[in-house]
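>>> below are the sequence and a predicted model for it; my questions follow.
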Amino acid sequence: MQQFARLHTDKGAVPVILKGTEHLDLRPIVSDISADSIAGGALIDVDTSRLSPIGGDFTYLAPIDGVRQIAATGFNYKKHIEEFKMKPPTEPEVFLKAMTSLTGPFDPISRGGDDGVKLDWETELAIVLGRETTNISAAEAADHIFGYVCINDISDRATQVDKEGQQHLVRAKSRPTYSPIGPYLTTGIDAMKLDVWTKLNGRFEQQGNTSDMLFGVHEMVAYFSSHMTLLPGDVIATGTPPGVGFGKNRFMAIGDVLECGITGLGAQRHDIRS
């Protein structure tokens, strides 16, 4: 397993690899963690023996610079489907979120919109692509996945469904700060055995495991690649466990604190602002 991150320091953005409690400077190997460095192969089996730890103060940035596509699916956890008393889908849903919704793992989340916003959480495992991918099989998918990150698919439920009952996922999920990712980009893990959790103001709202997915990560990459070309560094959010606010009619307000995390991918913390 390797864990990568990007830090904001007094010298700007610094790519790092974690070794125990240390953050080792990757700049002798790559200038940043980006689509180019992921595709180039320099971050595979990194030799840390000649890397030095980062000192001083820093904050975490989104762990990938220059993400070009944020793809996503919904209702991919069996217990989440049961929660809403829905019929299981026969194939994954496909939608995109605006790249401008992406933000870091400790940045504030802005409600945006007007006073009628119904701001909801959806902690999700996200796949990070390692190479250009088009029309592959599930058996080939492992060779196209670089690693995984935690993403929170923040949504405004007030704009997600119109008066006729039609879904509008892109507009509900694409405002600035609605896609926090990180803190770690992790490789070499079994993605189908990870705990996923969300807390609001210290109270657990979601507690699930990726083993409950209806469509696994390999199936997801294959399916998405049959409908679009995926690029190195692209992110595919794979759905959320039960416990979203929409099912409880409970939403986030200004002043709330949202926390979430996934095994091996670290934990996020966000203040909710106007």
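Perfect, thanks for sending it. Residues are numbered from 1 along each chain as shown.
>>> drop to CA atoms for contacts and neighbour counts, all remaining ones
OK.
>>> residue 126 touches residue 240, doesn't it?
No. Counting by C-alpha atoms under 8 Å, residue 240 is not a contact partner of residue 126; they are 10.3 Å apart.
>>> more neighbours, these two?
residue 240 (32 against 26; other C-alpha atoms under 10 Å).
>>> now that one, nearest residue through space, not along the chain?
Leaving aside its chain neighbours, residue 240 sits nearest to residue 124 (5.0 Å; criterion: C-alpha to C-alpha, 6 or more residues apart in numbering).
>>> also residue 264?
Per C-alpha to C-alpha, 6+ apart, closest to residue 264 is residue 186, 7.0 Å.
>>> mind checking which helix or strand that neighbour is in?
Assigned by DSSP states H and E, residue 186 belongs to strand 185-187.
>>> do the same with residue 6
Going by DSSP H and E, residue 6 is part of strand 2-9.
>>> show residues contacting the next helix or strand after that strand.
Next helix or strand after strand 2-9 toward the C-terminus (DSSP H and E): strand 12-19. Contacts to strand 12-19, defined as C-alpha atoms under 8 Å, 6 or more residues apart in numbering, come from residues 2-8, 23-27, 30-33, 61.
>>> again, 7 Å this time
3-8, 23-27, 32-33 (C-alpha atoms under 7 Å, 6 or more residues apart in numbering).
>>> let's bring in a second model and compare:
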Amino acid sequence: MKFVWYEKNGIKQLGVLQKEESHILSLKDLLPERGFLDLLDFIKRYTPEDIAVIRGAMEKEKPQGTPLTKVRVLSPIERPIHDIICVGVNYESHLKESTLGLKDPKLDGPKEPVYFSKRAVRILGTEEPIEGFLSLDDALDYEVELAVLMGKEGRDIPKDKVKDHIFGYTVFNDVSSRTLQKSHIQWYKGKSLDTHSILGPYVLFAEDAAYPPDFTVETQVNGELRQKSSTRLFIHDVDKLISDFSRGITLEAGDIIATGTPSGVGMGFDPPKFLKSGDLMECSISGIGTLRNKVR
């Protein structure tokens, strides 16, 4: 089951993809009495009965609802409840290239997860152009990541209970300004320029995904494959990340956790392959979808 936040005739609404993924079923039509406002509202209020109704509608042989080609797909969460929780250097290969590229001694083999936050007043969706801010920093980079959406509030979550707190998974492009990232020591500024958070295009319901997560992640820039890896290669798996982060910190339903990117980012090449105006980024995760965004 894949959830989609979309715009049709100027009206934003929540839906799910029909099983052939050619049409969208509106939750306003499937569950009119429930009055779900958006995905965050759904995450907080949905019931097993709601899921059963949706699954029943999805299984119909004949395509129902609105053709996907007739709508504009938006970020599943446009305005997050908090800053995005990001995990740094969570693949061994990216740890090596980051240590060299950022020249940061803190990255020399950290034994515990590296966390940082990313400000996102508004999160972009697929097909939306990003502002490069190349006059501010011309070392613009891409990072494909698996994003975990929390479905249930919790603190001090045991590893064997983490799965119960996850609503779903989606694709995240953690666009980064490397010069700012290095010059400010902390990464917040270099990670947080406007339009540099991209999410979507769909959210895969956790019940329909393997656990632990088993996805292939990749990035192409102008058709050139730059990144390709598997979430099986995480240094710290999802159980570890969420259990560890939640020690003494409350995670809320709707929180977004970006789990880190593999090697192949622009700064990892010699010479670096940073993004330029007009470049097309395509960030994909198997079984979820592809984010396509140009640099303006």
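All right, it came through fine. Quick caveat: nothing in here was measured; it's all calculated off a predicted structure.
>>> on that earlier part again, of the contacts of strand 12-19 of the first structure, buried ones?
Using 16 or more other C-alpha atoms under 10 Å as the burial test, these include 3-7, 23-26, 32-33 as buried.
>>> ok but residue 101 of the second structure is inside a helix, no?
Yes. The assignment for residue 101 of the second structure is a helix, going by DSSP: H, G, I helix; E, B strand; the rest coil.
>>> ok, residue 186 of the second structure to residue 249 of the second structure distance?
21 Å (C-alpha to C-alpha, to the nearest Å).
>>> kindly report the same for residue 20 of the second structure.
With C-alpha to C-alpha as the criterion, residue 20 of the second structure and residue 249 of the second structure are 40 Å apart.
>>> what ranges does the stretch 101-250 of the second structure have for its helices?
Secondary structure of the stretch 101-250 of the second structure (DSSP state H, counting those that start in this stretch): helices at 178-183, 188-191, 238-245.
>>> out of these, nearest to residue 220 of the second structure?
When the helices of the stretch 101-250 of the second structure are compared by C-alpha to C-alpha, helix 178-183 sits nearest residue 220 of the second structure, at 19.0 Å.
>>> now for the closest one, which elements pack on it?
Counting contacts by 3 or more C-alpha pairs under 7 Å, 6 or more residues apart in numbering; DSSP states H and E, helix 178-183 of the second structure packs against helix 188-191.
>>> now the helix it packs on on the first structure. Mean distance?
Compared with the first structure after fitting, helix 188-191 of the second structure deviates on average by 0.7 Å (mean C-alpha distance after the TM-score superposition for the first structure).
>>> which part of the first structure matches that helix?
Aligned by TM-score structural alignment, helix 188-191 of the second structure corresponds to residues 170-173 of the first structure.
>>> ok, and what's touching the matching stretch?
96-97, 153-157, 159-160.
>>> how about stretch 135-155 of the first structure?
Contacts of stretch 135-155 of the first structure (C-alpha under 7 Å, 6+ apart): 119-131, 133, 172-173, 178-182, 184-187, 218-219, 221-222, 225-226, 237, 261-262, 265.
>>> out of these, which end up buried?
Buried, going by 16+ other C-alpha under 10 Å: 119-131, 133, 172-173, 178-182, 184-187, 218-219, 221-222, 225, 237, 261-262, 265, out of these.
>>> next one: the residue most central in space within the second structure from residue 14 of the second structure, what distance?
By C-alpha atoms, centre = their mean, the second structure has its centre lying nearest to residue 172, at 2.7 Å. Applying C-alpha to C-alpha, the value for residue 172 of the second structure to residue 14 of the second structure is 19 Å.
>>> what's the end-to-end length of stretch 5-19 of the first structure?
11 Å.
>>> what's the closest non-adjacent residue to residue 284 of the second structure?
Nearest non-adjacent residue to residue 284 of the second structure, counting by C-alpha to C-alpha, 6+ apart: residue 290, 4.2 Å away.
>>> secondary structure element holding the one you found?
strand 289-294.
>>> can you check which part of the first structure that strand sits on?
By TM-score structural alignment, strand 289-294 of the second structure lines up with residues 266-271 in the first structure.
>>> report the mean distance between that stretch and its aligned residues in the second structure.
Overall, stretch 266-271 of the first structure averages 0.7 Å from its counterpart (mean C-alpha distance after the TM-score superposition for the first structure).
>>> distance from that stretch to the middle of the chain?
12 Å (C-alpha atoms, centre = their mean, to the nearest Å).
>>> list the contacts of it.
With contact meaning C-alpha under 7 Å, 6+ apart, stretch 266-271 of the first structure is reached by 105-109, 183-184, 255-261.
>>> quick check: the gap between the corresponding residue of the first structure for residue 234 of the second structure and residue 126 of the first structure.
Using TM-score structural alignment to pair residues, one finds that residue 234 of the second structure aligns to residue 213 in the first structure. Using C-alpha to C-alpha, residue 213 of the first structure is found at 13 Å from residue 126 of the first structure.
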